[in-house]
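Novice: Sequence plus predicted model, see below.
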Amino acid sequence: MASGGGNGDGDKNQLKLYSYWRSSCSRRVRIALNLKGLKYENIAVNLVKGEHFSPEFLKLNPLGYVPVLVDGDIVLSDSFAIILYLEEKYPQHPLLPRDLQKRGINYQAASIVSSSIQPLQNLAILKYIEEKVGPNEQISWAEQHIEKGFAALEKLLKDYAGRYATGDEVFMADLFLAPQLDAATKRFNVNMTQFPLLSRLNEAYNEIPAFQDAMPQKQPDASPASTC
């Protein structure tokens, strides 16, 4: 594992984020940190090299997943839990709307991405599909589950979306949608013409500095051989 990210200043109380440049779960947290203006030290965990299975990392998260956030004596894994923690401790730039109905829609949209789409396209699952079914089945497997989730999100958000997922302000749902939409278009070649609302949101996210700075290719551990 390696440190990086340009935000380190030697402060032992500074936030530390263990992440992988291409991880959409890590990217959600990077966006949240950026939006809230929080400095953090990025500690790269190379998933391809299996660094998430090292004894050092497993002490932080026994599941062996990124991201992990360290805030003083508090250690949290899972992007959903981390973002909710950041929202409670660091109230600047709220990530949840005051309106309870819109807040519930944010939870639901984030959950669709984090539980019904992303886990079915992660490295471990795709490797399993390759080994058990065949190398040519990975993309079709991912496309099937991404499109199912996107169809649900189109219906869920149609009565709530404004410039962003649930209105004209960036909220939690947007943090989960942006990395997933980017992966769908760049990694899995999903035909987005069938999802006009999500396509519009994807364009809007690409204009926000906090989202741009969290992009995989801008991370210090990004592979020079890949741009997506």
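Specialist: Here it is on my side, so go on. As the structure is a prediction and not an experimental result, all values here were calculated from the model.
Novice: Could you use CA atoms for every contact and neighbour count after this?
Specialist: Will do.
Novice: give me the number of residues near residue 98?
Specialist: 9 (other Cα atoms under 10 Å).
Novice: helix or strand for residue 66, which one?
Specialist: For residue 66, there is no host helix or strand (DSSP states H and E).
Novice: Pull the number of nearby residues for residue 42.
Specialist: For residue 42, the count of nearby residues is 25 (other Cα under 10 Å).
Novice: That one contacts residue 19, doesn't it?
Specialist: Yes. Using Cα atoms under 8 Å, residue 42 is in contact with residue 19, at 7.0 Å.
Novice: for this structure, what spans make up the strands?
Specialist: 2-4, 15-19, 40-44, 68-71, 74-77 (DSSP state E).
Novice: What are the buried residues along the shortest one?
Specialist: By neighbour count on 16 or more other Cα atoms under 10 Å, the buried set for strand 2-4 is 3-4.
Novice: what helices or strands is that strand leaning on?
Specialist: Contact here means 3 or more Cα pairs under 8 Å, 6 or more residues apart in numbering; DSSP states H and E; on that basis strand 2-4 packs against strand 40-44.
Novice: Kindly report the same for the third one.
Specialist: Applying 3+ Cα pairs under 8 Å, 6+ apart, we find strand 40-44 packed against strand 2-4, strand 15-19.
Novice: Distance to residue 117 added to those, as JSON lines?
Specialist: Shown next, in JSON lines, are those (distance: least, Cα to Cα, whole Å):
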{"stretch": "strand 2-4", "distance to residue 117": "29"}
{"stretch": "strand 15-19", "distance to residue 117": "20"}
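Novice: do you know which of these lies nearest residue 97?
Specialist: Among the helices and strands packed on strand 40-44, the nearest to residue 97 by Cα to Cα is strand 15-19 (24.9 Å).
Novice: okay, now the one to match up with it:
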Amino acid sequence: MLTIYGVTRSRASRIIWLCHEIGLEFRQVPVIQAYRLADPMSPDAPLNTRSPKFMELSPAAAIPVLVDGELILSESLACTLYLASRHCAPFGPMDEIERARMDQWSFYAATAIEADALTILYLHRPGQAQPGSDQAAVANAAERLVRPLQVIDDHLARSGHMVGGRFTVADINVAEIIRYAQGYGQLMEQFPSLQSWLADCQSRPAFQKMWQERLNEPE
């Protein structure tokens, strides 16, 4: 059976969401991020990214890791693209052109959006007092995101979805990256097509199932 190593409160969420969309059975091993623990090397520490047993699978000490038979695969986007390609349409590519476009949009989101979106996720605290340095970092990240999010918004206004005029793994990959910045309203309100698409993505039963599983995990 397919095995996913990693808690749902991580980039494993992308793989889990896709598995729920496809209807793939999987086993989840809840490996927690070491930085969330006071002493990840303590004998009674839960399985985490610094645990020697896990690092045999992931020398980079990073989740998620996907194990499918003899294949051990890290990097969440590689995992989702692999599963979508293996199981084909509707969530995977119908041909090589669609495969290339799914790769393109996934990698664009990862390189042009994710880092600044994570800054917003970690530092933006609406309704709370924040250090000026955090506010400045969030504002700068939001300013850098305007151009790539406009690219996504324009594409969605024309096409409705990232690839092929239907919901695919590319929508999952891009939506899960943009979600990090979703709570910063003054940025997101500039992109109505993107907001509508994101709401549609997150209303899908497979996302809702993944999200409930995520909420059920300890913070």
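Specialist: Perfect, I can see it now. All values derive from a computational prediction rather than experimental measurement.
Novice: can you give me the helices for the first structure?
Specialist: For the first structure, the helices defined by DSSP state H cover 24-35, 55-60, 79-89, 100-111, 123-132, 138-157, 172-186, 196-205, 209-212.
Novice: Report the angle between the fourth one and helix 172-186.
Specialist: Read it as helix 100-111 of the first structure. 30 degrees (axes from the mean of the first three to the mean of the last three Cα atoms, to 10 degrees).
Novice: Check which helices and strands helix 100-111 of the first structure is in contact with.
Specialist: When contacts are defined as 3+ Cα pairs under 8 Å, 6+ apart, helix 100-111 of the first structure sits against helix 138-157, helix 172-186.
Novice: deepest of those, which one?
Specialist: helix 172-186 (a mean of 22; mean count of other Cα atoms under 10 Å).
Novice: could you check the distance from the residue nearest the centre of the second structure over to residue 162 of the second structure?
Specialist: Taking Cα atoms, centre = their mean, the centroid of the second structure lies closest to residue 176, which sits 3.8 Å from it. Between residue 176 of the second structure and residue 162 of the second structure the distance is 13 Å, computed by Cα to Cα, to the nearest Å.
Novice: Repeat that for residue 5 of the second structure.
Specialist: To residue 162 of the second structure, residue 5 of the second structure is 28 Å away according to Cα to Cα.
Novice: again, but for residue 15 of the second structure
Specialist: Using Cα to Cα, residue 15 of the second structure is found at 18 Å from residue 162 of the second structure.
Novice: thinking again about what came up before, nearest to residue 226 of the first structure, of the helices of the first structure?
Specialist: Closest to residue 226 of the first structure of the helices of the first structure is helix 172-186 (Cα to Cα; 10.8 Å).
Novice: Which neighbouring elements make contact with the closest one?
Specialist: When contacts are defined as 3+ Cα pairs under 8 Å, 6+ apart, helix 172-186 of the first structure packs onto helix 24-35, helix 100-111, helix 196-205.
Novice: mean per-residue distance, the shortest one to the second structure?
Specialist: Compared with the second structure after fitting, helix 196-205 of the first structure deviates on average by 1.2 Å (mean Cα distance after the TM-score superposition for the first structure).
Novice: what does that helix correspond to over in the second structure?
Specialist: The counterpart of helix 196-205 of the first structure in the second structure, using TM-score structural alignment, spans residues 192-201.
Novice: How about residues contacting that stretch?
Specialist: 149, 152-154, 156-157, 160-161, 171-172, 175, 188-189, 207 (Cα atoms under 8 Å, 6 or more residues apart in numbering).
Novice: farthest-separated two in these?
Specialist: Farthest-apart pair in the contacts of stretch 192-201 of the second structure is 154 and 207; separation 24.0 Å (Cα to Cα).
Novice: okay, those two: which has more neighbours?
Specialist: More crowded of residue 154 of the second structure and residue 207, by other Cα under 10 Å: residue 207, with 20 against 16.
Novice: Chain neighbours aside, what residue packs nearest to the more buried one?
Specialist: Nearest non-adjacent residue to residue 207 of the second structure, counting by Cα to Cα, 6 or more residues apart in numbering: residue 17, 5.5 Å away.
Novice: Tell me, how many residues neighbour that neighbour?
Specialist: Neighbour count for residue 17 of the second structure, taken as other Cα under 10 Å: 25.
Novice: now for stretch 185-201 of the first structure, what's the gap between its first and last residues?
Specialist: Its first and final residues considered, stretch 185-201 of the first structure spans 13 Å by Cα to Cα.
Novice: in it, what counts as buried?
Specialist: For stretch 185-201 of the first structure, burial by neighbour count (16+ other Cα under 10 Å) applies to 188, 190, 192, 195, 197-198, 201.
Novice: now these as TSV including distance to residue 215 of the first structure?
Specialist: TSV is the format used below for these (distance: Cα to Cα, whole Å):
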residue	distance to residue 215 of the first structure
188	17
190	19
192	20
195	22
197	21
198	18
201	16
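Novice: Can you name the residues that contact residue 33 of the second structure?
Specialist: Residue 33 of the second structure neighbours (Cα under 8 Å, 6+ apart): 48-49, 62-63.
Novice: Mind checking which of the residues you listed are buried?
Specialist: Among the contacts of residue 33 of the second structure, those buried by neighbour count (16+ other Cα under 10 Å) are 48-49, 62-63.
Novice: Nearest to residue 170 of the first structure among the strands of the first structure would be which one?
Specialist: Within these, the stretch nearest residue 170 of the first structure is strand 40-44; the backing value is 21.1 Å (Cα to Cα).
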